[in-house]
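Engineer: this is a predicted model, with the sequence first.
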Amino acid sequence: MRKILVVGAGQSGLQLALGLQSRGYEVTLMSNRTADEIRTGRVMSTQCMFHTALQHERDLRLNFWESQAPKIRGLGVSVAAPGSFGPGPSQRAIDWLGRFDGFAQSVDQRVKMAGWMETFAQRGGQLVIHGAAVGDLDYFSRVYDLVLVAAGKGELVRMFGRDASRSPSSEPQRALAVAYVHGLGPRPEHPDTEAVRCNLVPGVGEMFVMPTVTTSGRADILFWEGVPGGPLDAFKDVRDPAEHLSLTLDLMKKFLPGSTRGPPRSN
């Protein structure tokens, strides 16, 4: 039986480890955090899995949250009209909603990664909590038949240089800020359709609104992508959740009036 090491316990590393495990390989999974540390830690990202990706999870019997997560039936795009910022009805140069043939879903990565790590161990996999370093490679090469690096950061990842032909930008093109909230009302134009909404403000940035399931149940993700140095690049020194939410609401009122209903509260 081939012995395989997977370094990194994110979406790709965990699914790879569990898939190889289901095919009878002896798999070791290496993570720099325990399942409990992931589950109780800070929000790691936004995420949305579409029909094909969800089917891969079903095939591996990993779709544990399918009955709990909102079924996202559509994708909406809105583009603010020039000069439409401020109070009053939204002025949108473009506003449409497309509906999917198969639904998408979003599960907070803290919920999914922690659950999958525990499942991997329960199914007989060896879980090692260790931050892999370059100095470990000699040991890895002697013990394992194959080493797969599926991590997103860390010393090992820095061995793989940026491919300029695939990534022309050497500096971040957006300043990111995310909040998971409860109590967000439906979009007035499609109150009966769960959808990911992409709200674009030319020259300023974007806001994505995404239904999800998180550690505290059903929620919505408010995700800002701000042009660096612009008005949405305002969260760098914000550490308090209430302050983050207050700033988010102020920016929504200015740049996305009428895009949502209801007074959300931070998670």
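Structural biologist: Structure received.
Engineer: all contacts plus neighbour counts: C-alpha atoms, from now on.
Structural biologist: Fine.
Engineer: part of a helix, is residue 250?
Structural biologist: Yes: according to DSSP: H, G, I helix; E, B strand; the rest coil, residue 250 belongs to a helix.
Engineer: mind checking how far it is from residue 231?
Structural biologist: Residue 250 sits 11 Å away from residue 231, going by C-alpha to C-alpha, to the nearest Å.
Engineer: stretch 172-191: end-to-end distance?
Structural biologist: Distance between the two ends of stretch 172-191: 35 Å, counting by C-alpha to C-alpha.
Engineer: do stretch 235-247 as well
Structural biologist: Using C-alpha to C-alpha, first and last residues of stretch 235-247 are 8 Å apart.
Engineer: list the buried residues of it.
Structural biologist: By neighbour count with 16 or more other C-alpha atoms under 10 Å, stretch 235-247 contains the buried residues 235, 244-245, 247.
Engineer: and the two most separated of these?
Structural biologist: For the buried residues of stretch 235-247, the maximum inter-member distance is 10.4 Å, found between 235 and 245 (C-alpha to C-alpha).
Engineer: presented hereafter is structure B, for comparison with structure A:
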Amino acid sequence: MAKVSVIGAGQAGMIFAYALMDKGYDVTVYSDRTAEQWLNHCPPTGTAFLYGEVIDIERELGMDYWSDEMFGGDGVLLDFKPELRGEAHLEVAGRFKRTGGAIDQRLRVHRWLQDMEAKGGKLVIEAVTPERLDEIASASDLTVLAAGKADLGRLIPRDEERSVYAAPQRYLTMGIVEGVKGWGDRVDFTPVKFNFFGDSGEYFWVPYTHKTAGPTWCFLFEAKPGSPLDKFRDCQNADEVVAVAKQVIADVAPWEVDVVKDMRPVADDPFCWLKGAFPPTVRKAYGRLPSGALVMPLGDTAVTFDPIGGQGGNCASRNAKYTADAVIARGEGPFDEDWMEEVNAGFWDYHGRAAYTFNNILLEPLTEAGQTVLMEAARNRRFADEAFFGNFSSPNNFFPWMEDLEEARKMVARYQNLETA
């Protein structure tokens, strides 16, 4: 069996590793942290809300120990204001196809690393440098880089044609909190709660299963630079982040003041917050290292998403499974440039293009097609359930009608005809 090296022990790297270990491959995972350090000494790498269809990937690989008891999200409740200080205010609600959830990444990786050797893999605790990566790749049949948004990913060239943005589009601030009242008085399900302000940015709430506290909420502010949401840059700890969040909510979303009046950082977790910015980026099929060895991007390293559309973690899992399946299908063939280009193009057509395009649509001012879709979703719950929020897990289904006004009108007319049938 081929010797495969995985640089990075996050969600994508571990799914890829487990899929190959299950087939008897010689897999070594390089992690810059021990399992205990992952669990207790670092922040989560993001919210990582996964749709039910994507959780199935972990379940099928024997990696899912949590979804049966997770604090799940069944759909979306959206408050949309084209202008933050304007009068227009649209409410939209709808369900996903299946319940999803955000399970603390630290809890998941901790368990997966602990199980590595029992599953037949090898685990090396090492902060891999570019020089060391070259050594590893030279001694392996295939090396994948699943380092998330880390600087090591820059060893793989940016795909200028596919990458839309060269700079971050939002300044991000995340916090995991207790004491949030929730939105049971507004919808008949547990929502992922979105607040969109066309001229200022967004913030949203995700039902979250914390490593020790269990059912909690994770908020994420996505601030356009200089907007009234852009208030977190000087925060130095979780208490400051929560205090600023309450102030911002009182200013921009007074309808949620009562929801957060008792909000507090999750207890006994000083790492329950995160802030920063990065550009959504697509990378090439491989990078060539100084020795001539190749390294292939995986997950967030291959396609980096802004969190706005809930596509990042879901695309990462799909990419990991797709790539593992391609490795298995390759058999004894070489993992060369042509193969990497073929896998890269195949995944882009299968899922990557649609997920990246849909996500980026949400970063931009709403087009006429988008306005048509959103207005119908606000008016027609069946349309919201089936056509809009129901397709967040299947972004290919958004096209062409999410981009094309005439196609959007046809889709709306189809659902209006169903009402009168």
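Structural biologist: Alright, I've got the coordinates. The structure displayed is predicted, hence computed values, not measured ones.
Engineer: okay, now the counterpart of residue 106 of the second structure in the first structure: neighbour count?
Structural biologist: For residue 106 of the second structure, the aligned position in the first structure is residue 110, judged by TM-score structural alignment. The burial count assigned to residue 110 of the first structure is 22, neighbours taken as other C-alpha atoms under 10 Å.
Engineer: secondary structure element holding residue 110 of the first structure?
Structural biologist: Remark: residue 110 of the first structure resides in helix 109-122, with elements defined by DSSP states H and E.
Engineer: average gap between that helix and the second structure?
Structural biologist: Superposed on the second structure, helix 109-122 of the first structure shows a mean distance to its aligned partners of 1.8 Å (mean C-alpha distance after the TM-score superposition for the first structure).
Engineer: contacts for that helix?
Structural biologist: Helix 109-122 of the first structure is contacted by residues 9-11, 14, 17-18, 34-36, 38-41, 43-47, 62, 126-127, 214-215 when judged by C-alpha atoms under 8 Å, 6 or more residues apart in numbering.
Engineer: can you do 6 Å?
Structural biologist: The set of residues that contact helix 109-122 of the first structure without belonging to it, under C-alpha atoms under 6 Å, 6 or more residues apart in numbering, is 35, 38-39.
Engineer: swap in stretch 29-48 of the first structure?
Structural biologist: Contacts of stretch 29-48 of the first structure with the rest of the structure, by C-alpha under 6 Å, 6+ apart, involve 5-9, 105-106, 110-111, 114, 127-131.
Engineer: against which helices or strands is the longest helix anywhere in the second structure packed?
Structural biologist: As far as residue count goes, and with DSSP state H defining each element, the longest helix of the second structure is helix 312-330. Taking 3 or more C-alpha pairs under 6 Å, 6 or more residues apart in numbering; DSSP states H and E as the contact definition, the neighbouring helices and strands of helix 312-330 of the second structure are helix 11-21.
Engineer: the helix it packs on vs the first structure, average offset?
Structural biologist: Compared with the first structure after fitting, helix 11-21 of the second structure deviates on average by 0.7 Å (mean C-alpha distance after the TM-score superposition for the first structure).
Engineer: name the next helix or strand downstream of that helix, please.
Structural biologist: With DSSP H and E, the next secondary element past helix 11-21 of the second structure is strand 26-31.
Engineer: centre of the chain to that following strand, how far?
Structural biologist: The gap between the average C-alpha position of strand 26-31 of the second structure and the chain average comes to 23 Å, counting by C-alpha atoms, centre = their mean, to the nearest Å.
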